[in-house]
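A.B. asks: sequence first, then the predicted structure, then my questions.
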Amino acid sequence: MIVNNDERQWTWLDEGLNSFLQYLAEVEWEDNYPSRRGEPAKIVEYMKGEGHDPIMTNSESIVDLGGNAYHKTATALNILRETVLGRERFDFAFKEYARRWMFKRPMPADFFRTLEDASGTDLDWFWKGWFYTTDTVDISIDEVKLYSVDTQNPNVEKLISKKDKEAEPVTLAAQRNKPLRKRVEDYPELIDFYNKYDEFTVLPSEAKTFEAWVKQFEEDERKLFDPSMNFYAISLKNLGGLVSPVILHVEFTDGTKEELRIAAEIWRRNNLQVEKIIATRKEIKSIVLDPNLETADADTANNFWPRRPVKSKFQIFKDDRDKTNPMRELKDKSN
C-alpha cells in the first residue's frame, strides 16, 4: 500500500491500518502467534477504562495513542472484516482503497466512502459507533419468553391444560391435608355431580363452536394451528451503546445446535432494545451470545441464557494483625 496518509492529523489512518495489516501478517506467520492487537477480546479493557477517546480525535489530543490509534483501529477493522462484511467483500474493498488512493493523500471520509462504495454496504452505523464515540459493545440477553399457538381446539387445548396442571407442584398444605379424613367420606350423600366431573372433558357445545369457527380459514391457513411449534422471544438489550451484529449459539434439548448470525440492522428502529423470535418444533436448552468472542463484548456474564454462575476466587490468609493488649501486659507486670 503506497498511500500518503496525514499521520500528524489522523494517526489511526496510518498506524491503525498498519497495525491491522501487521495482525493479518502475524496470523499467517504461524499458529497461535502472540498478537497484541487485532483480536476483539483484547480491546475490551481499554474500551471500558478511562482515557478512552474516539478514534476520530486529533492525534495531539489523544490520551492513549497506542490504545486508540493503533489497537482500537486494528480491532475495528478486524471486526469489520470477520463479522460485518466477511473476508471476501472486505478484502476487495480494502484493496480498492489502496488502488484508488495510491500516491494520493486521502482523508478519513475517503477511507469510509471507499469501503462502503467497494463493498456495496451502508456502514454509517459502524463508522459512527467505532470511530466517533467511546461507546462499548455490551449486549445482554435480558429475557427469554416461550409462546405457543392457541389452537382454540378444545380437544387440543384441554389436553395441554390437563398436562400443565398435573405438572404443577403440590403445595405443602395440600400434602399435609391429604391424610385427613374428609367430610364426604362420612357423608357420601354430600357428593354431587361436580365431585366426579372432569373439568378437562370436551363438551359437545365446545366442539361444535370450534368446528364452526375453523371453517372460516383456508386449508393452508389451518396449518398455522400447530401446537407443536415453539416461539421463543429473545429480548436483547444494548447496554454499552455501540450497536453490533448479534451472533447466537442455540443448543436444543435433543443435542442439536444452531448458530444464528443477525446483522446489526436489527437495531435500526430501536438501538437500545430489540426482540428476536425463533420459531422451532424443538425445545431450546441454552443460548449463548457472541460465543466466539468476535464483537469485543465488554461483559460476557450477561451473554448466557440461562445465566451461568460468575466465576471468581478468594485467597486464604492468616490474620497477622497485632494482638498486643497493653492493659493486660501492664497489669501482669505490676503483679
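C.D. replies: Received, thanks. Every value quoted in this text rests on a predicted model; they were computed, and no experiment measured them.
A.B. asks: could you use CA atoms for every contact and neighbour count after this?
C.D. replies: Noted.
A.B. asks: run through the residues that contact the residue nearest in space to the middle of the chain.
C.D. replies: In the chain, the centroid-proximal residue (Cα atoms, centre = their mean) is residue 289; its distance is 3.7 Å. By Cα atoms under 8 Å, 6 or more residues apart in numbering, the contact set of residue 289 is 140-141, 246-249, 303-304.
A.B. asks: how about the helices in the stretch 1-150 of the chain?
C.D. replies: Along the stretch 1-150 of the chain, the stretches classed as helices by DSSP state H, counting those that start in this stretch are 11, 17-29, 44-48, 65, 73-79, 87-100, 108-119, 124-132.
A.B. asks: measure residue 211 to residue 261 for me?
C.D. replies: Separation of residue 211 from residue 261 (Cα to Cα, to the nearest Å): 42 Å.
A.B. asks: then residue 207?
C.D. replies: Per Cα to Cα, residue 207 is found 44 Å from residue 261.
A.B. asks: also residue 122?
C.D. replies: For residue 122 relative to residue 261 (Cα to Cα), the value is 18 Å.
A.B. asks: same check on residue 284?
C.D. replies: Distance of residue 284 to residue 261, computed by Cα to Cα: 17 Å.
A.B. asks: one more: residue 136?
C.D. replies: To residue 261, residue 136 is 20 Å away according to Cα to Cα.
A.B. asks: and the two? which has more neighbours close in?
C.D. replies: Neighbour tally, residue 136 and residue 261, criterion other Cα atoms under 10 Å: the higher count belongs to residue 136, 24 against 13.
A.B. asks: then this one, side by side with the first:
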Amino acid sequence: TIEHYNDYSFDYPYPVAISVNGPVGGMEYPMITFNGPRPYVDEDSGEKYYSKRTKYGLISVIIHEIGHIYFPMIVNTDERQWTWMDEGINTYLQFLAEQKWEKDYPSWRGEPRNITRYMASSNQMPIMTNSESILQFGNNAYGKPATALNILRETIVGRDLFDFAFREYAQRWKFKRPTPEDLFRTLEDASGVDLDWFWRGWFYSTDHVDISLEQVNQLTINTQDPEVEKAWAEKQHDAEPESLTTKRNADVNYKIHQQPQLADFYNENDEFTVTNADRNEYRKLIEGLNDEQKQMLENGSNFYVLDFANKGGLVMPILLDLHYEDGTKEHVRIPAEVWRRSPESVSKLLIRDKTLTQVIVDPNWETADVDTDNNYWPARAVPSRIELFKRDDRNKSMMEDYNQELESGNDD
C-alpha cells in the first residue's frame, strides 16, 4: 500500500503503519488499522483454511484501510459532508494498488464494467449529495467516484498526465482541508484539461453512459460521368428484389412476344442507356473544370456518416473500432466535445479508401456504457442461455402430501 500510494500522492510521513488482523471487517486510525477476515479452523483436523474470497478480501481491506491514513487523515477531507472524497478517492488508489499485485486482480470496484448496473438504476443520488442523504452508499461513495477517476486516468486525460495532476492535488492539499471544488480545480489546473463537462455528468447528475450507434450511411462521389453513373444506378436497380407479380408472371406469354412488331426503341433502351447528349454534357462539364476539381470528381474514397444517439444523457468520448473488408482494423477516438452543440445526437463523417464492414463502439468497455448491445454495426445477435427445468407432471394434492411418510432425519 505505502509503496504505491507514495507513487501516486506523497511519501508516507509517519514512522509506522500497523495492520491488525482483527475481528472487524475494516477500521482505520492514524498509523494503525484493524482488518478482517480471518482463516477458519477445521474442527476435525485443526488445519486452517481460507477461501479465495477471504484471500483477496483481506488483501484489499488492508490496502484500503492503510490507504485511509493518506486520505482523509493527511489530505483531510470532510467525510461527514462529502464521503466520496474520503472513500471514493481511497477506493480509486486501492484499485491502482490492487492491479499492481497481480494480473487480473479481482478488484471489486474501479473497473468501468463493474458500475454499469448501478449507473442504470433509478434508486440513486448524484455523487455530490450530502452524506446523510445518499442512497446505495457503497456504490455512490465508493464505486462510482473511484470508477470516474479511473476513467479520467485511462480514457480522458491519460495515465501520465492524470497521475501528475493527482499527485499535485495530494501534495498541494496534504495537512489541509480541501473541498470537492479544490479537487476539481487542481486536477484541471495541473493537467491543463477542461473537465467541466465530466464533473457535471459524473458528479452532479445521475445520468448514465449509453451511446448508441443508430445508423451508418455509405456515400461515394458522383463522378457525373454517364457511363459510370448509369451503370451504378442499373446495378442498384438490379439488386432490388423482383416484384411478386413479375415472379408469378414468369410463364406469361406477353403480347409483345406474340407480336414482335409492337416493340419499339423503348423496349430496347431504358433509363440506364447512355445517350450522346449525356456524353456531350459530360464533356462540356469536364472542360469547364480546373485540375483540382477534376481530381475531386475522380476521388474513389468511401464517405461514411455514422449517426450516434446519447440515450443515457451522460456525454463521453466516442471510442470506435473500425473493421475493413481487407481484414485490417483501425481505432478512432472522438473527443467528448463532439456533443457540445447537440448533446442528444451527433453524426460523424469518416472518409476512408477502404470498405468498412463493421463498427464497434467502446470495444474495450472503457466508458461504463450500460448497454453494449446497441454498440454494433451491423447489429449483432445477442448471445444468451436458456435454462431448462424438469416439470413435475404428477397431479399432487394436499391429501397426498398429508399422508406422505415423515422422514426422521436420522442417518442411522
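C.D. replies: Done, it's in. Remember, it's a predicted structure, so these values are computed and weren't measured experimentally.
A.B. asks: got a TM-score for the pair?
C.D. replies: Here the TM-score for the pair of chains, by TM-score structural alignment, normalised by the length of structure 1, is 0.91; 326 aligned residues with a Cα RMSD of 1.9 Å.
A.B. asks: JSON lines for the helices of the stretch 1-150 of structure 1, including distance to residue 324 of structure 1?
C.D. replies: Below are the helices of the stretch 1-150 of structure 1 laid out as JSON lines (distance: least, Cα to Cα, whole Å):
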{"stretch": "helix 11", "distance to residue 324 of structure 1": "61"}
{"stretch": "helix 17-29", "distance to residue 324 of structure 1": "59"}
{"stretch": "helix 44-48", "distance to residue 324 of structure 1": "44"}
{"stretch": "helix 65", "distance to residue 324 of structure 1": "52"}
{"stretch": "helix 73-79", "distance to residue 324 of structure 1": "56"}
{"stretch": "helix 87-100", "distance to residue 324 of structure 1": "69"}
{"stretch": "helix 108-119", "distance to residue 324 of structure 1": "68"}
{"stretch": "helix 124-132", "distance to residue 324 of structure 1": "58"}
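A.B. asks: columns mean neighbour count and distance to residue 240 of structure 1 on top of those helices, output as JSON lines?
C.D. replies: What follows is the helices of the stretch 1-150 of structure 1, written out as JSON lines (neighbours: other Cα atoms under 10 Å; distance: least, Cα to Cα, whole Å):
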{"stretch": "helix 11", "mean neighbour count": "24", "distance to residue 240 of structure 1": "26"}
{"stretch": "helix 17-29", "mean neighbour count": "16", "distance to residue 240 of structure 1": "24"}
{"stretch": "helix 44-48", "mean neighbour count": "17", "distance to residue 240 of structure 1": "9"}
{"stretch": "helix 65", "mean neighbour count": "18", "distance to residue 240 of structure 1": "22"}
{"stretch": "helix 73-79", "mean neighbour count": "24", "distance to residue 240 of structure 1": "16"}
{"stretch": "helix 87-100", "mean neighbour count": "16", "distance to residue 240 of structure 1": "26"}
{"stretch": "helix 108-119", "mean neighbour count": "16", "distance to residue 240 of structure 1": "23"}
{"stretch": "helix 124-132", "mean neighbour count": "17", "distance to residue 240 of structure 1": "11"}
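A.B. asks: what ranges do the strands span in the stretch 201-350 of structure 2?
C.D. replies: Using DSSP state E, counting those that start in this stretch, the strands found in the stretch 201-350 of structure 2 span residues 211-220, 302-310, 318-324, 329-334, 345-352.
A.B. asks: which stretch among those strands comes nearest residue 105 of structure 2?
C.D. replies: Residue 105 of structure 2 lies closest, by Cα to Cα, to one member of these: strand 318-324, at 25.2 Å.
A.B. asks: run the angle between the closest one and strand 345-352 for me.
C.D. replies: Put simply, strand 318-324 of structure 2 runs at 40 degrees to strand 345-352, going by axes from the mean of the first three to the mean of the last three Cα atoms, to 10 degrees.
A.B. asks: by contact count, what packs against strand 318-324 of structure 2?
C.D. replies: Judged by 3 or more Cα pairs under 8 Å, 6 or more residues apart in numbering; DSSP states H and E, strand 318-324 of structure 2 is in contact with strand 329-334, strand 356-361.
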